[in-house]
Structure formats: structure tokens, C-alpha cells
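>>> just coords:
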């Protein structure tokens, strides 16, 4: 029986779309966002694969400066522009389905927590603004194991901190690579398929697939014995 619901943060809980406006503020196209974010993940994971580490903010800012400098016709101050875009992480909102889902999970006796390649401090601000911070048992990031997900050490850190067996933890993520990493580390996993995309066949399959986070509480509590009344 699942005891802990462990959420990825960027794109799973947090909606990054407002960063498009920040990019446009500095004269870059908003559609650069997916390329920048994917490059940040690539470089952070690459460092982990090489046995090194840098935190999300450093990797993201360095990558963005490179992208801006390489834009045709762009002649701004890359360092200042990147700082402006990066500050937008402090203003992100959650996706609309998050608050109700988290409240329902907590009410059902499940223990919400987070594990992000980003910053636990940024996660705290995100959940505070959504009014659900107090429902989360732990806000974890990869700075302690110094290994980005999907490295096994990241998931082991969460298991150790939460104090439950891996198969009692359900990771929820929009990223198939995160689902795969969690499964290989012995956790259960749910894929939040917000974009209605096919799941990559080379990855370990999720135990559950949902398109709206509000479907998760009923899915996890179906068939559970009721508390005596």
C-alpha cells in the first residue's frame, strides 16, 4: 500500500509557462523555453554521469547565457538578461489541478512530499503561493546526494529521508525519464501525461498513467479498507 506520494516539481507541480514572458522581456523568443529547459536537464544529468555536480540555478543560468548569445541579432547583456529570466522561478504558479489533488491525497491519509532537481527553497515558495505548503511532509532536492535524477542516489536520498520502503513510495512526474529512474530504484511510479503523448517504449513502464492530477487520489484509495466509524 502506498504511504508517500513523492512529486517531481518543475513541470509536474510548477507551471513554467510564465517564463516565456520573461524571455520575451529580454528580447528572446518565448518558444526558446523548452530548448533551454531540456538543455538544463541534459547538462545537469551529464555532470552527474561524469561524477560531478552543479546546482540547477547555476546550470540553468549558464545554459541560458549561451543560448541568448547565440541568437541571431541578439546583442543584449547576457548575464543581466539571464538573471531577469531566472528570477521568474520565484514567481511561478502551480498547475490548476495541483491544490485539489494534494488536499485530497492528504485527507486520504497519504503523505505528500517532493523531490526536485531544482531547489527546495523554490519549491517551498511555489507551494506557499498555492496554499498547500503545510500539507507536504518533506521538500527534498538533489543537493544532498549531489546527483540529479534519474541517478539512483537521488531516489535513495528520498527513501532514507522519508523512512519508508521504496515500494511504499509513489513518484509522480510528467517526465518519462523520472518515472523510469524511480522504477529502477524500486519505487512505484505514476506518469502525469499532461500533453497526451505516447510513453517511450525503452523506459520502464509506469504503474499508473493519468492526464489530470485530480484523478490520482481516487486511483490510490480505491479498494482501501475504510477506517472504522
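Nice, thanks for sending it over. Keep in mind the model is a prediction, meaning the values are calculated, not measured.
>>> all contacts plus neighbour counts: C-alpha atoms, from now on.
Will do.
>>> just the helices in this protein please.
Listed in chain order, the helices found in the chain under DSSP state H are 19-25, 32-49, 56-69, 78-86, 98-107, 120-130, 152-162, 176-184, 216-221.
>>> Adding mean neighbour count and distance to residue 193 as columns, could you present those in CSV?
Shown next, in CSV, are the helices of the chain (neighbours: other C-alpha atoms under 10 Å; distance: least, C-alpha to C-alpha, whole Å):
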stretch, mean neighbour count, distance to residue 193
helix 19-25, 18, 21
helix 32-49, 17, 16
helix 56-69, 18, 24
helix 78-86, 17, 26
helix 98-107, 18, 14
helix 120-130, 18, 21
helix 152-162, 19, 21
helix 176-184, 22, 9
helix 216-221, 16, 12
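>>> Using TSV, lay out those helices together with distance to residue 113.
Shown next, in TSV, are the helices of the chain (distance: least, C-alpha to C-alpha, whole Å):
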stretch	distance to residue 113
helix 19-25	25
helix 32-49	21
helix 56-69	19
helix 78-86	24
helix 98-107	10
helix 120-130	11
helix 152-162	9
helix 176-184	14
helix 216-221	15
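>>> of these, which approaches residue 205 most closely?
For residue 205, the closest of the helices of the chain is helix 176-184, at 7.0 Å, according to C-alpha to C-alpha.
>>> ok, second structure coming up, stack it against the first:
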């Protein structure tokens, strides 16, 4: 079946979740943070994701900005850093995350081929709008879908329903792309064609489903979708 719609996870897939910590580490006077920014950023991301899964399991939803702040607070404390100014700076930078270098041209190629493009993310609408604007990719996206519309985080099946509500059509006409293996696996189980962007060469998660495709970055997406 022909792919008509390409849907992307946002954080870690289109936007570099390490960009905020990396940029802060390069600023003057951040020596203590610069010495361990990579570990702090990894813990921040780990806790951010864990808190979405746990809240979905608990049935106690909050917005993604809250779990982003809570994940950062955990990470800073875990690594022995108490610096309110640094915390504020990291949160500010998270609203302006850089897109991966291949993202603009990849999305432009999809649009030039007549594909419909969208984001489906745990991010709140305000966070996503800020990231899209900062990256300058709003003109190559047809929709920015947030799980806030259903009040539960991915990989709850209702979150993937948002794609059909926005575009209609068979699920097998959707190529769903994520850097989170668990997200791509769940989307496979839902019925999408999936691509896992495995930037760190990790093993596949042991889950009921597997990603249909695996790649190291997003440059091959137009070819995979039949747009090149």
C-alpha cells in the first residue's frame, strides 16, 4: 500500500534533546556543569520518559512540561548540582531545541513529493510550537499533534488515534517515525508502517512488536516513503 502520510515523533527524532545541555555547557562560568553535562542530559531524558510511562500507568496525567521540569530536577540533584540559574537556563533552552541537521531538507523532500507530514508527540502544544518555530519547519508540516488532546502519554493506543482523526485513511498508509524503539514498536502494533531512527546503534527492545524499518538517521525517510 502506498504511503501518503509521514508522522514523526518530536523529541529525539526531529529535535535534539541533548542540545539544551550541550549549549549551556558551552557558556562561560559553567565549568562544573560542563564536566558532566552528557551524564546529566542522559539522566534528564531517562527520567522525563520514565515519568510519562508511570503517569500513564497510574492514570494521573500532567503536561509534558511538568515531567520535563521534574526530570531535570531529579537529574541535577542526582549529579550533585544545586544551581537555580542553571536550571532556569536549561529549561529556557529546551524551548529552543535545535533540529537535527537533516530534518529541514528531509521534510521539504516529502512535501515536494506531495506527502502529508505531521508531528505526533508527548509534548504540550506550547512546547511543540516553540520548537517548530525555532527550527523553522512550520511550513513543511501539515499538523502538529499533541497527546494533550487525549490526556495520556504515548504509547497508549488512543494517542495514535490522533493521526486518523487528523488525516483519515488506512493505517498502513502512514509511515510513523520515532527515535524511541518502544514508540515505533507500539505504532507497529497499532498498524502503522514504522521506522526506528536508531542514532546510537542500540539493540531493539524486547516487546510484542518490532519496528518495520531501522535507520541511523532521517536522510533515508523520503526514499522509504516513496518520495524519492
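Nice, I can see it. This is a predicted model, so every value here is computed, not measured.
>>> one step back: and residue 4 of structure 1, which of the helices of structure 1 is closest to it?
Residue 4 of structure 1 lies closest, by C-alpha to C-alpha, to one member of the helices of structure 1: helix 152-162, at 8.1 Å.
>>> quick one: the closest one aligns where in structure 2?
The aligned range for helix 152-162 of structure 1 in structure 2 is 157-167, by TM-score structural alignment.
>>> Distance from that stretch to the middle of the chain?
With C-alpha atoms, centre = their mean, to the nearest Å as the basis, stretch 157-167 of structure 2 stands 16 Å off its chain's centre.
>>> How about stretch 30-42 of structure 1?
How far stretch 30-42 of structure 1 lies from its chain's middle: 14 Å, per C-alpha atoms, centre = their mean.
>>> what does it rub up against?
Contacts with stretch 30-42 of structure 1, where a contact means C-alpha atoms under 8 Å, 6 or more residues apart in numbering, come from 19-24, 56, 59-60, 63-64, 67.
>>> Kindly report the same for stretch 96-105 of structure 1.
Under the criterion C-alpha under 8 Å, 6+ apart, residues 13, 111-112, 130-132, 135, 212-217 lie in contact with stretch 96-105 of structure 1.
>>> switch the cut-off to 10 Å
With contacts defined as C-alpha atoms under 10 Å, 6 or more residues apart in numbering, stretch 96-105 of structure 1 is touched by 4-5, 12-15, 106-108, 110-113, 127, 130-133, 135-136, 212-218, 220-221.
>>> Please work out which residues of structure 2 line up with it.
Counting by TM-score structural alignment, stretch 96-105 of structure 1 pairs with residues 101-110 of structure 2.
>>> Closest to residue 177 of structure 1 out of the contacts of stretch 30-42 of structure 1?
The closest of the contacts of stretch 30-42 of structure 1 to residue 177 of structure 1 turns out to be residue 56 (C-alpha to C-alpha; 17.2 Å).
>>> can I assume that closest one is in contact with residue 149?
No - counting by C-alpha atoms under 10 Å, residue 56 of structure 1 sits too far from residue 149 to count as a contact (11.6 Å).
>>> and for those two, which residues touch both?
Common neighbours of residue 56 of structure 1 and residue 149 (criterion: C-alpha under 10 Å, 6+ apart): 41, 44, 116-117, 141-142.
>>> Now the two most distant members of the residues you listed.
Largest separation among these by C-alpha to C-alpha: 41 and 141, giving 14.2 Å.
>>> Roughly how far does residue 1 of structure 1 sit from residue 102 of structure 1?
18 Å (C-alpha to C-alpha, to the nearest Å).
>>> What is the end-to-end distance of stretch 75-86 of structure 2?
End-to-end distance of stretch 75-86 of structure 2 (C-alpha to C-alpha): 12 Å.
>>> ditto for stretch 83-103 of structure 2
End-to-end distance of stretch 83-103 of structure 2 (C-alpha to C-alpha): 33 Å.
>>> cool, stretch 126-144 of structure 2 as well?
Using C-alpha to C-alpha, the end-to-end distance of stretch 126-144 of structure 2 comes to 11 Å.
>>> which residues of structure 1 does it align to?
In the comparison with structure 1, stretch 126-144 of structure 2 aligns to the range 121-139 (TM-score structural alignment).
>>> which residues touch the matching stretch?
Stretch 121-139 of structure 1 has contacts (C-alpha under 10 Å, 6+ apart) with 4-10, 13-15, 89-96, 98-100, 102-103, 105-107, 110-116, 119-120, 140-141, 158, 161-162.
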